[in-house]
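Colleague: sequence-free structure coming up:
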């Protein structure tokens, strides 16, 4: 029997060839401008992207940084490798689970993830791993969709969540701000550009 992480990985493997097309409308309407704002905050000579997926963030990579990117889905990484080669992006890609990162402590100046922690089975475990691999004073940048603060909308999201997870492997009712606050970061900021259900989060180690 597959564990929860393996089930989610298999769903993303299945969706990988069509993933960009499935999210194309929302990407153009909302997500791309949030990605651009998130990546404008990325600093330092060594940056890690978690959940690189098909490489949607490649256009925003800082030219001056050494880029490393990971994903737990091998089929997503195939799409990312093709896009990397086509766009001539310089990035080291590796298959890795955010809940068990194979990099040393204090390795990265910035760790960045967009719409990743909706699909991590144990999000606080993953966030603590990101804290571990950050250098002291380094920053974690997150773009995440979260549970609405409005009671009625939140109730609908909670009701729909099992179906969304079954179809796409992503939870729509995560409380990622609280999960970040539960980790040993020194400072946490929520960007004013955030909305009720889309949060731009910056946390400093």
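Modeller: Sure thing, it's come through. Values in this document were obtained by computation on a predicted structure and should not be read as measured data.

Colleague: From here on, just use CA atoms for contacts and neighbour counts.
Modeller: Noted.

Colleague: distance between stretch 181-196 and the chain's centre?
Modeller: Relative to its chain's centre, stretch 181-196 lies at 15 Å (C-alpha atoms, centre = their mean, to the nearest Å).

Colleague: Would you work out how far apart the start and end of that stretch are?
Modeller: This stretch, stretch 181-196, spans 18 Å end to end (C-alpha to C-alpha, to the nearest Å).

Colleague: just stretch 21-29 next, same as before
Modeller: 13 Å.

Colleague: Now it: buried residues?
Modeller: residue 27 (16 or more other C-alpha atoms under 10 Å).

Colleague: Can you report how many residues lie near residue 172?
Modeller: The local packing of residue 172 (other C-alpha atoms under 10 Å) involves 22 other residues.

Colleague: Please verify my assumption that it contacts residue 148.
Modeller: No. Applying C-alpha atoms under 8 Å, one finds residue 172 not in contact with residue 148, separated by 9.3 Å.

Colleague: show me where the chain has helices.
Modeller: Ranges of helices in the chain, per DSSP state H, are 4-15, 19-22, 24-26, 32-39, 74-87, 123-133, 151-168, 176-181.

Colleague: List the buried residues of the longest one.
Modeller: Right, helix 151-168. Result for helix 151-168 [16+ other C-alpha under 10 Å]: buried residues 154, 157, 158, 161, 165.

Colleague: Distance to residue 67 for the residues you listed - can I get that in a markdown table?
Modeller: Converted to a markdown table, the buried residues of helix 151-168 look like this (distance: C-alpha to C-alpha, whole Å):
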| residue | distance to residue 67 |
| --- | --- |
| 154 | 37 |
| 157 | 35 |
| 158 | 36 |
| 161 | 34 |
| 165 | 30 |
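
Colleague: what about versus this one:
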């Protein structure tokens, strides 16, 4: 895998889609995604929080007021829309920066919690991005993910595998990633996996970075 080339591909696709991105996802946002985002952010305590893939700022309305948040995104055009959303929100203690999740410009152990929603389907090397998230998280810190991934259903999962490559070329999105496995491969300790659809395509994942007084337990449904 050529990370620089693959990152450039992903950046170009999201730069192209930025003007219409919210419109493309509007039905699913209204019906499902907004409520899932709201529930996720209710669990974020901070105080120092990193959001990977802030995009057009869909999570900004749900940021808790008591946290200090840094949001990053690979695409400058997506990030510009996120900056406009942030300005409208009046949220304080939020900084947005252009950055590649696979190679972050933060010191080790910077954040208490890391959040990403529908992001690790498009990070070129998902395990590398999750390892970077682990590096910048303090021992005992938490990873909160809301992600779509390969279905648990055998037939649907096979179909998703088949069409994953052409869809990725067109949109930079992978639809057949095994994100729960990737989180574990990156070194996180899985605490909870919560399916949000009967096909298992969308899941909430909560994981912890090893540290003092942290127990490793899995509660996968």
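Modeller: Received the coordinates, thanks. Every value quoted in this text rests on a predicted model; they were computed, and no experiment measured them.

Colleague: What TM-score do the two superposed chains give?
Modeller: For these two chains in superposition, a TM-score of 0.95 is obtained (TM-score structural alignment, normalised by the length of the first structure); 205 aligned residues with a C-alpha RMSD of 1.5 Å.

Colleague: is it possible to export the helices of the first structure to JSON lines including distance to residue 141 of the first structure?
Modeller: Converted to JSON lines, the helices of the first structure look like this (distance: least, C-alpha to C-alpha, whole Å):
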{"stretch": "helix 4-15", "distance to residue 141 of the first structure": "23"}
{"stretch": "helix 19-22", "distance to residue 141 of the first structure": "22"}
{"stretch": "helix 24-26", "distance to residue 141 of the first structure": "21"}
{"stretch": "helix 32-39", "distance to residue 141 of the first structure": "7"}
{"stretch": "helix 74-87", "distance to residue 141 of the first structure": "21"}
{"stretch": "helix 123-133", "distance to residue 141 of the first structure": "10"}
{"stretch": "helix 151-168", "distance to residue 141 of the first structure": "24"}
{"stretch": "helix 176-181", "distance to residue 141 of the first structure": "11"}
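
Colleague: Kindly state which of those is positioned closest to residue 195 of the first structure.
Modeller: For the helices of the first structure, distance to residue 195 of the first structure was read as C-alpha to C-alpha. The smallest value, 10.5 Å, belongs to helix 32-39.

Colleague: who touches that closest one?
Modeller: Applying C-alpha atoms under 8 Å, 6 or more residues apart in numbering, the contact partners of helix 32-39 of the first structure are 57, 60, 61, 114, 141, 142, 143, 200.

Colleague: neighbour-wise, which of the residues you listed leads?
Modeller: Going by other C-alpha under 10 Å, residue 142 tops these with 26 neighbours.

Colleague: I'd say residue 73 of the first structure and residue 13 touch.
Modeller: Yes. Judged on C-alpha under 8 Å, residue 73 of the first structure makes contact with residue 13 at a distance of 5.9 Å.

Colleague: Looking at these two, which is more packed in?
Modeller: Counting neighbours by other C-alpha under 10 Å for residue 73 of the first structure and for residue 13 shows that residue 73 has the greater number, 25 against 18.

Colleague: buried ones in the top strand by length along the first structure?
Modeller: For the first structure, the longest strand by residue count, based on DSSP state E, is strand 134-145. Neighbour counts over strand 134-145 of the first structure (16+ other C-alpha under 10 Å) mark 134, 135, 136, 138, 139, 140, 141, 142, 143, 144, 145 as buried.

Colleague: any idea which of the residues you listed is closest to residue 122 of the first structure?
Modeller: Taking C-alpha to C-alpha as the measure, residue 122 of the first structure lies nearest residue 144 of the buried residues of strand 134-145 of the first structure, at 15.3 Å.
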